[in-house]
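**Student:** Provide a 3D model corresponding to the input given below.
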Amino acid sequence: MQNGNFFYQILPIIVFIAIFYFLLIRPQQKQQKAHQQMLNSLAKGDKIVTQGGIIAEVVKVEDDHLKIRLNDDVVVKLDRNFVLRKIDETAKEVVKK
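**Tutor:** Sure, this is the predicted structure:
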């Protein structure tokens, strides 16, 4: 009888941990994986948005940095970790039409 009572006492904790995992941890891991795949797929000519809100074009992809063009004359080096997202040009065109 003692073992059954212990199981019913610990069951709510197990359920809480499972809910916490499926609502918070798992979605965050999926988002991190998708962001890492996006960083790995960056190529010359891609348009990106940095964490500072700067919109730029990738000029050269290096190991842990990117060379990006801010305007016609300015090319700077950016750490990959500061890329927020990639701008999808084709999706923009569809929305405009």
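**Student:** drop to CA atoms for contacts and neighbour counts, all remaining ones
**Tutor:** Noted.
**Student:** Now the host helix or strand of residue 36: buried residues?
**Tutor:** Following DSSP states H and E, one finds residue 36 within helix 26-40. For helix 26-40, the buried set under the neighbour-count rule, 16 or more other CA atoms under 10 Å, comprises 35, 39.
**Student:** how far is that helix from where the chain is centred?
**Tutor:** 5 Å (CA atoms, centre = their mean, to the nearest Å).
**Student:** So for residue 75, what's the nearest residue that isn't a sequence neighbour?
**Tutor:** residue 69 (4.4 Å; CA to CA, 6 or more residues apart in numbering).
**Student:** what's the spacing between the one you found and residue 82?
**Tutor:** Separation of residue 69 from residue 82 (CA to CA, to the nearest Å) stands at 15 Å.
**Student:** neighbour-wise, which of these two wins?
**Tutor:** For residue 69 and residue 82, the more surrounded residue by other CA atoms under 10 Å is residue 69, and the numbers stand at 19 against 14.
**Student:** before we move on, back to that, would you tell me what the next helix or strand after the helix holding residue 36 is?
**Tutor:** Using DSSP H and E, the helix or strand that follows helix 26-40 in sequence is strand 47-50.
**Student:** I have a second one here; can you model it like the first so I can compare?
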Amino acid sequence: MLITPAFAQAGATGDTNSMLMSLLPFALIFVIMYFLILRPQQKKVRDHADLVKNIRRGDTVVTSGGLVGKVTKVVDDDQIEFEISDGVRVRQMRQMISGVRTKGEPAKGDAKDEASAS
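**Tutor:** Okay, the predicted model is just below:
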């Protein structure tokens, strides 16, 4: 025999430990990428979905194309209609809204609350 059983057993445990240590940097890179890239992106998508969902009549919106206008009508769950100039109305998909500048009228439920508070 060229190798004694004691050396053969010691070599096997050393390989397992070194294999675990070689995979550790990959796991560390994945964790760092999750916290620096994936998690903030998910938060941004969630915030945009809330912003788009809460658009109502009277809000001033900015589209992804750069148009700025005042919402005149919420058509349905997918579209809004806004006025970019006197008498010029445009229909736009909600997902193409990039920002809301000013808030408009309160929602129907909010009007009751304000009347009872007065």
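**Student:** So what touches the helix holding residue 36 of the first structure?
**Tutor:** The contact list for helix 26-40 of the first structure (CA atoms under 8 Å, 6 or more residues apart in numbering) reads 80, 83, 85, 86.
**Student:** Of these, just say which sits nearest to residue 57 of the first structure.
**Tutor:** Nearest to residue 57 of the first structure among the contacts of helix 26-40 of the first structure, counting by CA to CA, is residue 86 at 9.7 Å.
**Student:** In the second structure, what sits opposite the closest one in the alignment?
**Tutor:** Matched to the second structure by TM-score structural alignment, residue 86 of the first structure sits across from residue 100.
**Student:** Looks to me like its match is in a helix.
**Tutor:** No: read with DSSP: H, G, I helix; E, B strand; the rest coil, residue 100 of the second structure is strand and lies in no helix.
**Student:** was I right about it contacting residue 60?
**Tutor:** Yes: Residue 100 of the second structure is within contact range of residue 60, at 5.8 Å (criterion: CA atoms under 8 Å).
**Student:** related to what we said a few turns ago, are any of the contacts of helix 26-40 of the first structure buried, and which?
**Tutor:** Looking at the contacts of helix 26-40 of the first structure with 16+ other CA under 10 Å, the buried ones turn out to be 80, 83, 86.
**Student:** Residue 24 of the second structure in helix, strand or coil?
**Tutor:** helix.
**Student:** Burial check on it, number of neighbours?
**Tutor:** By other CA under 10 Å, 11 other residues sit near residue 24 of the second structure.
**Student:** which residues touch the alignment partner in the first structure of it?
**Tutor:** Structural alignment (TM-score structural alignment) places residue 24 of the second structure against residue 11 in the first structure. Residues in contact with residue 11 of the first structure (CA under 8 Å, 6+ apart): none are found.
**Student:** Please apply the same query to residue 64 of the second structure.
**Tutor:** 96, 97, 98.
**Student:** Map it onto the first structure.
**Tutor:** By TM-score structural alignment, residue 64 of the second structure lines up with residue 51.
**Student:** gap between its match and residue 40 of the first structure?
**Tutor:** Counting by CA to CA, the gap between residue 51 of the first structure and residue 40 of the first structure amounts to 17 Å.
**Student:** about what we covered before: which residues of the second structure does the helix holding residue 36 of the first structure align to?
**Tutor:** Under TM-score structural alignment, the match for helix 26-40 of the first structure is residues 39-53.
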